[in-house]
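Novice: Structure, please.
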Amino acid sequence: MANVLVLKSSILGGYSQSNALIDHLLTNWEGQTQSIIERDLAANPVPMLDADVANALRGGDSLSEKQQAALAMSDQLIEELQISDTIIIAAPMYNFTIPTQLKNWFDLVARAGVTFSYTEQGPVGLLKDKKVIVVTTRGGIHKGAASDTLVPYLTNILGFVGLDNVEFVYGEALAMGEELASQSITDAKSTLSQLTA
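Specialist: The predicted model follows:
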């Protein structure tokens, strides 16, 4: 592994199971990576997509201060993606989907002509040759069920910008008793170790 981008999105801070799994992974990777960029999107949120931000992302000469800041943030987030070989995303399930904070990040990095382009055959992602590991934690058990709308969404949006080498690591049943939760976390750590060996 060389350059790693880590995205955390849990609103639970020190109580977050997804953050804890990511921290466990990074500790075991110590000395094996060239550089790690870590973003906690809950502690340091990026701008939410609104009309001003959407117009800023299209470019233009007469941008307000707010728009210039949003465009600069988008450029920075995209550069972090471009220089990274591996992207690790902590995506806890909130109400059957990803946290708002993570959705805001996707809204700033999905930019026509920069991370994807439109062609006669449809959109083509421009981010290539990167590995993505998504750590998703849930209170219940949703893997493979209709209630898991998080995995299809992330698969689609990541593929949209060219990130199609994606592995999902599940921490499920975390609110279903200590025994199930503990086994699930142990299994998730084991899977992470295998993926990063």
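Novice: rest of the way, CA atoms for contacts and neighbours
Specialist: Noted.
Novice: helix/strand/coil for the residue of the chain positioned farthest from its centre?
Specialist: Here the chain has its C-alpha centre computed as a mean, and the residue farthest from that point, by Cα atoms, centre = their mean, is residue 62 with 31.5 Å. Classification of residue 62 using DSSP: H, G, I helix; E, B strand; the rest coil returns coil.
Novice: just the helices in the chain please.
Specialist: Counting by DSSP state H, the chain has these helices, from start to end: 17-29, 51-57, 65-83, 100-109, 150-160, 178-195.
Novice: Go through those helices and name the closest to residue 122.
Specialist: Ranking the helices of the chain by proximity to residue 122 (Cα to Cα) places helix 150-160 first, at 10.3 Å.
Novice: Contacts made by that closest one with the rest, please.
Specialist: 93, 96-98, 106, 116, 123-125, 164, 166 (Cα atoms under 8 Å, 6 or more residues apart in numbering).
Novice: gap between the most centrally placed residue in the chain and residue 55?
Specialist: In the chain, the centroid-proximal residue (Cα atoms, centre = their mean) is residue 89; its distance is 3.6 Å. From residue 89 across to residue 55, the span is 27 Å (Cα to Cα, to the nearest Å).
Novice: And for residue 66?
Specialist: 11 Å.
Novice: quick revisit: among the helices of the chain, which comes closest to residue 139?
Specialist: For the helices of the chain, proximity to residue 139 was assessed by Cα to Cα; helix 178-195 is nearest, at 8.7 Å.
Novice: want to put them side by side, so please do this one too:
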Amino acid sequence: MDHHALNILHIDSSARSGLSGRDRHGSHSRRLTARFLDRWRTARPQDRIIYRDVGAEPPAPVDEAWVAAAFTPPQRRTPEQQARLAESDRLTAELVAADLLVVGAPMYNFGIPAPLKAWIDNIVRVGVTFGFDRSRDGEPYWPMLPGGKRLVILSSRGDYGYDPGQRLAARNLVEAGLTVPLSYIGLYDWDGVAIEYDEFADDRLAASIAAAEQGVDALADQLMHINWRERAAA
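Specialist: Next comes the predicted model:
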């Protein structure tokens, strides 16, 4: 196991504040992220975990003032533009510093919750997490995130059959809603675990929760044994 300290960014986005199995109407995705991070802390107490609950404190959505500020060169931004980007600066700095990103992302109407989309929109920043030069030969865009990062998506779904090759795979926009924009800025490697059957509330849900918890434990154990120093240097 690699024992040098890591930075972990833990994001929850469920509108439900509690944990399923503990709190009435608690969140399945929060249950999975809490389990993952509890297991990680026990094995790797030296690591630094930054927690951001965008479900409880959503980032401000991108608006016209945000766009104008982001596309103004830093040295030319007004104090008002700097203030408008201050939250985005904080969110982006957390991501840039993170070795591992653990996201609780429940499925809402087939996609990610609006606060999580607002987080995505705040961290996909021209000149910060991606570059753009229209005069550049070939592709005018390029990723700017430091290498070696990894993403874990822990999700929950009301129905079932959303995994690749299954009955509702084409309607699952959750993982793509995170992996497409994050790979665009340079975070390519990801793993995921999901609970299904929430709307059925029967033995199938119980079995799915048990399987997901086993999957979370196995994934945490696997990622703990990665040589993170080697990944960052690659």
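Novice: rewinding a little: so which of the helices of the first structure comes closest to residue 171 of the first structure?
Specialist: Proximity to residue 171 of the first structure (Cα to Cα) singles out helix 178-195 among the helices of the first structure, at 5.4 Å.
Novice: That closest one vs the second structure, mean deviation?
Specialist: Its matched residues in the second structure lie on average 1.4 Å from helix 178-195 of the first structure after superposition (mean Cα distance after the TM-score superposition for the first structure).
Novice: From the contact counts, what lies against that helix?
Specialist: Helices and strands touching helix 178-195 of the first structure, by 3 or more Cα pairs under 8 Å, 6 or more residues apart in numbering; DSSP states H and E, are helix 17-29, strand 166-171.
Novice: corresponding residues in the second structure for the longest one?
Specialist: Put plainly, it is helix 17-29 of the first structure. In the comparison with the second structure, helix 17-29 of the first structure aligns to the range 28-40 (TM-score structural alignment).
Novice: average gap between that stretch and the first structure?
Specialist: Mean deviation for stretch 28-40 of the second structure: 1.1 Å (mean Cα distance after the TM-score superposition for the first structure).
Novice: The second structure: which residue goes with the residue farthest from the centre of the first structure?
Specialist: With TM-score structural alignment as the criterion, residue 62 of the first structure pairs with residue 78.
Novice: can you tell me how far that match sits from residue 85 of the second structure?
Specialist: Going from residue 78 of the second structure to residue 85 of the second structure by Cα to Cα gives 11 Å.
Novice: can I get the contacts of helix 150-160 of the first structure in TSV with neighbour count and distance to residue 155 of the first structure?
Specialist: Written out in TSV, the entries for those read as follows (neighbours: other Cα atoms under 10 Å; distance: Cα to Cα, whole Å):
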residue	neighbour count	distance to residue 155 of the first structure
93	22	15
96	15	15
97	18	12
98	21	12
106	19	12
116	19	15
123	14	15
124	18	15
125	21	13
164	19	8
166	17	7
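Novice: Let me have these in JSON lines, adding distance to residue 20 of the first structure as columns.
Specialist: Supplementary listing: these in JSON lines, determined by distance: Cα to Cα, whole Å:
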{"residue": "93", "distance to residue 20 of the first structure": "15"}
{"residue": "96", "distance to residue 20 of the first structure": "21"}
{"residue": "97", "distance to residue 20 of the first structure": "20"}
{"residue": "98", "distance to residue 20 of the first structure": "17"}
{"residue": "106", "distance to residue 20 of the first structure": "22"}
{"residue": "116", "distance to residue 20 of the first structure": "32"}
{"residue": "123", "distance to residue 20 of the first structure": "36"}
{"residue": "124", "distance to residue 20 of the first structure": "34"}
{"residue": "125", "distance to residue 20 of the first structure": "31"}
{"residue": "164", "distance to residue 20 of the first structure": "25"}
{"residue": "166", "distance to residue 20 of the first structure": "20"}
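Novice: which residue in the first structure lines up with residue 184 of the second structure?
Specialist: Residue pairing (TM-score structural alignment): residue 184 of the second structure is matched to residue 160 of the first structure.
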